[in-house]
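> here you go, sequence then predicted model.
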Amino acid sequence: MKHYCILFSVLCTNLGFSQIPNGYYNNATGNGYVLKTQLYNIINQQNDQGYSAIDGFFRNYDLDNYYENNNTILDIYSENPEGQDPYNFTPLNDECGNYSFEGDCYNKEHIIPKSVFNENSPMQGDAHHLLPTDGRVNGFRGNFPMGRVDNNNLASQSGISNPTQNGSKLGDNLNSGYSSGYSGTVFEPINEFKGDIARIHFYFATRYQNQVPNWSSYAMFNGTIDQVFNTAFLNILLEWHNLDPVSQKEIDRNNAIYYEHQGNRNPFVDHPEYVNAIWNTEEDTQAPTEPSNLVASNPTANSIDLNWNAATDNVGLIGYNIYKEGSFHSNVNTTSTTIIGLSPETNFCFTVVAIDSSNNSSAPSNEACETTTNGSTGTGNADLFFSEYMEGSSYNKALEISNFSGATINLSNYELKLSSNGSSTWNSYSYSFPNNASIENTEVYVIMHGSATVCTDVEDDLNNSITEFNGNDAVGLFKNGVLIDILGSLGDDSDYAKNITLVRNTDVVAGSSIFDINEWTIYDDTNTCDDLGSHTQTLDISQNKNPEIKFYPNPLTGNTVYVDVLEKVDLEIYDLTGKKVFNYSLNPGTNLLPINSLSSGIYIIQLHNISKSWTRKIIKP
């Protein structure tokens, strides 16, 4: 790691984005089965790609970037989330084919068996309920419904162990407790994927609600358009959904299906609270347990990280309220967050309260306190950002990340993601920093391709996946799942940095969720890396102050927003997927922007002239 030269400090705020399309669920306003029908009307317009297209989808989007992170097929019947997998499948090479034993090959499994709907379309090719699974285990499961297996009554079949090598099992349903009411044969996946399976069933029951009454011969279905499931199986699915929250894998897969494959979403991944709003409508008065082990850490001059252990609830959580100094600060749906905009050299105390889907509140967590730094060394910026990018010949590729926060930053809450060839989702690779990795104030962290041949004395880590970029691939820096800086633009496959090196300009003080090539110095000579491993930031505060820009009203109250500026600037509005939806030129004085074409939501506004650019956020109700 190398030291910086730093002269001045400026504070900047970064904005992340979600990948649920803006306004997608605007019409989901009801409750119970009314809500279910509203969701059906939203998701039933899918672009059926057919059954044969699923193989290609698996190869690109059902890869293990979450456990071993080795880009093998992520198979729920062989994945061991607590250790080494018993075997792995290579995309394409290990597609079935014939099989005799576990580990021979993988094929396509319909979570709702295809015999239920007679292999008809679009159910046959619907990616939301098709998963790549071990061929032998898929055959072992057969057409049996999902359920809770009685360990004293396991099924026996030649050529396979029961439970299987990762713990999935086949046998009589345990006819007691939450799974009472059915005693036939069922298949049970491991706990890690029970919520996934439940939400797939809820999707299927909603997407095909007008057809499921015709499929009542399937043990899980009761022949109705509303409840869809027999009560015994509904109770099992609700239990699994509530005990196994939505995972990042599910979120990424949902985005890939929507943006890259068939154009509709699983609403129960985007909004898990919809499950209980539809199928569990009895009044819930039981509060969640309180979050535990709240820890405040990684203070900078203006931010503090918070982490805590999840609360539990009898129905389902929808999020956590964060309290700062006893007053409500924000709401999140994760068990970690970063509080920004704090004053330097000040002690802050926080508590967290869990909220369930009936708006019941838990008791507060323990109080956690931390003191922000003074920012006297380093610029006291809000967070890390990219400071150099090398896309050279062959494997000469590198990324450099800088710390101007005023304090050492532990990298456990950060990750990098790669989106290839103009994809609109972060679906290619993800990179987690090594355990206990950190960046001291005024230093950098360099990640290089393992086969690089230039500047190999400055790397802090080698990784061949996240450096698999080719000049038209977006690379994102995320903190606690929120995008805080980006190279390139999501959904744009134009070559912005092919065979060149980019070095962040010395007057740039923080990252941004919108890429601006004007913030970078371009070196056209291939394999330029003289500055790699160090970064100089020389700031003139007067150059980085925002012009007198005023937006009002914000949040908006109608279809017009006023913008006051002192100089001529160009304005562009982006939605939270990064898509430009509006552009305008502003003259000095008061400008009136007609934005009646914008749907309700949050938007990012970027203003720029020849030498400078600024970012704002507006909210349209």
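Good, I have the coordinates.

> only C-alpha atoms for contact and neighbour calcs from this point on.
Noted.

> quick one: the strands in the stretch 251-400 of the chain?
Counting by DSSP state E, counting those that start in this stretch, residue ranges of the strands within the stretch 251-400 of the chain are 292-297, 303-309, 317-324, 327-332, 336-340, 347-356, 368-371, 385-391, 397-402.

> mean neighbour count and distance to residue 444 added to these, as JSON lines?
As requested, the strands of the stretch 251-400 of the chain are exported to JSON lines (neighbours: other CA atoms under 10 Å; distance: least, CA to CA, whole Å):
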{"stretch": "strand 292-297", "mean neighbour count": "19", "distance to residue 444": "20"}
{"stretch": "strand 303-309", "mean neighbour count": "20", "distance to residue 444": "19"}
{"stretch": "strand 317-324", "mean neighbour count": "20", "distance to residue 444": "31"}
{"stretch": "strand 327-332", "mean neighbour count": "13", "distance to residue 444": "30"}
{"stretch": "strand 336-340", "mean neighbour count": "19", "distance to residue 444": "21"}
{"stretch": "strand 347-356", "mean neighbour count": "22", "distance to residue 444": "28"}
{"stretch": "strand 368-371", "mean neighbour count": "19", "distance to residue 444": "24"}
{"stretch": "strand 385-391", "mean neighbour count": "27", "distance to residue 444": "8"}
{"stretch": "strand 397-402", "mean neighbour count": "25", "distance to residue 444": "5"}
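
> of all those strands, which one is nearest residue 108?
Between residue 108 and the strands of the stretch 251-400 of the chain, the tightest spacing by CA to CA is seen for strand 317-324, at 32.5 Å.

> next up, a second structure to put side by side with the first:
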Amino acid sequence: MARRRYSKKNQLVRLIIGAIILVVAYFFYGEISLEPEMNYGSNQNDDGYYYYTYVSDNDYYDGANGLINEALKQELHEILNENITRTSYAEAKNFLANSDVSLDDDTKVYNVYDGVLAPRTWDSTSWHREHVWPNSRLGVDRVTESERSIASDLHNLRAVTPRVNSSRSDRFYSEGSGEADTTEDGGFYPGDDHKGDVARIIFYMAVMYDDLTLTNDLALLLDESDHYTPDGARMGQLSVLLKWHKEDPVDAFERNRNNVIYEYQQNRNPFIDKPEYVHLIWENMAIDDLTQPEEEVVNYQSSLFMLMIKEHVYDI
């Protein structure tokens, strides 16, 4: 019994010593922070909205801190275009072999819409280059292999199974469920596992390029008379894409793809890094609407504090 009392007392002493050391380091040296890091995240509330976080100084998005609506959209446009390195449509074959690589099998690419794993090396038959925002709706001519333009933007290109690519054609996106398929209203459903990815690519394009427009107008989306012209540079349906953005959250594949493309093209998809920006630009929300509740922050801080204490105590 005496031995047990000694053990408990010893643990309490260790806990107190650990807490004192942490507090001293925090206040005097600033080496330990009990605040949650203000960085990229994808936590959502019960309604699917992503919580807002500020970024640190000199971060890729530091100029966007505190901005909403058109001001945020314009700032992101400038950030994305500042140092972009254009790649050709031909070069995209090699780049996509790296950006779209499967996280489960690095000898394969992960095809959009159906999730098929195809041989990573380009052979022109296993997978094609899909324009998520269709080439015919970009307001430019059909892309050529040597072209370096909006039509060769790597963020908008995905590896795709040829059969599915033909079925999708240049249809706009529309609501559905289950696997990828055409829809009764003339659109295309990208599949449950791909709809969020598609939405975030479309949002990137709408911010990256000023001449592109998002709409819910089915009559305009069904009108093919002005394809490959500036008047036809529109895509949708916006309301559906906003819904998908919440229902299919950012995943590890998207994050890895974003990082790889950044190495080649020197710009990022902000809606993968900062998914809350979608709400601030297209859903007329304020930063306060997306602020994480205080009790959740407190719980996070408490958990982090106890974890740090435990890790330190066991090192004593």
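Ah, there it is. What you see is a predicted model, and the numbers here were worked out from it, not measured in a lab.

> quick revisit: now the strands of the stretch 251-400 of structure 1 as TSV including distance to residue 560 of structure 1?
Below are the strands of the stretch 251-400 of structure 1 laid out as TSV (distance: least, CA to CA, whole Å):
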stretch	distance to residue 560 of structure 1
strand 292-297	41
strand 303-309	34
strand 317-324	32
strand 327-332	27
strand 336-340	30
strand 347-356	35
strand 368-371	42
strand 385-391	34
strand 397-402	39
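
> of those strands, which is nearest residue 573 of structure 1?
Put simply, out of the strands of the stretch 251-400 of structure 1 the one that sits nearest residue 573 of structure 1 is strand 385-391, at 22.7 Å, with distance taken as CA to CA.

> which other helices and strands does the closest one contact?
Based on contacts counted as 3 or more CA pairs under 8 Å, 6 or more residues apart in numbering; DSSP states H and E, the elements that strand 385-391 of structure 1 packs against are strand 397-402, strand 482-487, strand 501-504.

> these: which one's closest to residue 143 of structure 1?
The closest approach between residue 143 of structure 1 and any of these, judged by CA to CA, belongs to strand 482-487 at 40.3 Å.

> which stretch of structure 2 lines up against that closest one?
Mapping strand 482-487 of structure 1 onto structure 2 (TM-score structural alignment) gives no aligned residues.

> angle of that strand against strand 336-340?
Strand 482-487 of structure 1 runs at 70 degrees relative to strand 336-340, counting by axes from the mean of the first three to the mean of the last three CA atoms, to 10 degrees.

> packing partners for strand 482-487 of structure 1?
The criterion is 3+ CA pairs under 8 Å, 6+ apart, and the helices and strands that strand 482-487 of structure 1 contacts are strand 385-391, strand 474-479.

> got JSON lines for those, with distance to residue 410 of structure 1 too?
JSON lines is the format used below for those (distance: least, CA to CA, whole Å):
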{"stretch": "strand 385-391", "distance to residue 410 of structure 1": "14"}
{"stretch": "strand 474-479", "distance to residue 410 of structure 1": "11"}
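
> closest one to residue 331 of structure 1 among these?
Ranking these by proximity to residue 331 of structure 1 (CA to CA) places strand 474-479 first, at 16.5 Å.

> that older thread, could you dump the helices and strands packed on strand 385-391 of structure 1 into TSV and include distance to residue 544 of structure 1?
Formatted as TSV, the entries for those read as follows, by distance: least, CA to CA, whole Å:
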stretch	distance to residue 544 of structure 1
strand 397-402	19
strand 482-487	18
strand 501-504	15
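
> which stretch among the ones you listed comes nearest residue 343 of structure 1?
Shortest distance between residue 343 of structure 1 and these, using CA to CA, is found for strand 482-487: 20.3 Å.

> between the helices and strands packed on strand 482-487 of structure 1, which gets nearest to residue 27 of structure 1?
Taking CA to CA as the criterion, strand 474-479 is the member of these that comes nearest to residue 27 of structure 1, at 30.6 Å.

> okay, angle between that closest one and strand 397-402 too, please.
Computed by the same axes, to 10 degrees, the angle between strand 474-479 of structure 1 and strand 397-402 is 30 degrees.

> so for residue 251 of structure 1, which of the helices and strands packed on strand 482-487 of structure 1 sits nearest?
Distance to residue 251 of structure 1, taken as CA to CA, is lowest for strand 474-479 among these, at 15.3 Å.

> so which elements touch the closest one?
Under the contact criterion of 3+ CA pairs under 8 Å, 6+ apart, strand 474-479 of structure 1 touches strand 414-419, strand 482-487.

> could you rerun that using 10 Å?
Under the contact criterion of 3 or more CA pairs under 10 Å, 6 or more residues apart in numbering; DSSP states H and E, the helices and strands touching strand 474-479 of structure 1 comprise strand 336-340, strand 385-391, strand 414-419, strand 429-432, strand 482-487.

> one step back: can you check which of the helices and strands packed on strand 385-391 of structure 1 gets nearest to residue 275 of structure 1?
Among these, strand 482-487 comes nearest to residue 275 of structure 1, with 25.3 Å by CA to CA.

> show me where the stretch 201-316 of structure 2 has its helices.
Secondary structure of the stretch 201-316 of structure 2 by DSSP state H, counting those that start in this stretch: the helices cover 218-222, 238-247, 252-265, 270-273, 277-282, 294-313.
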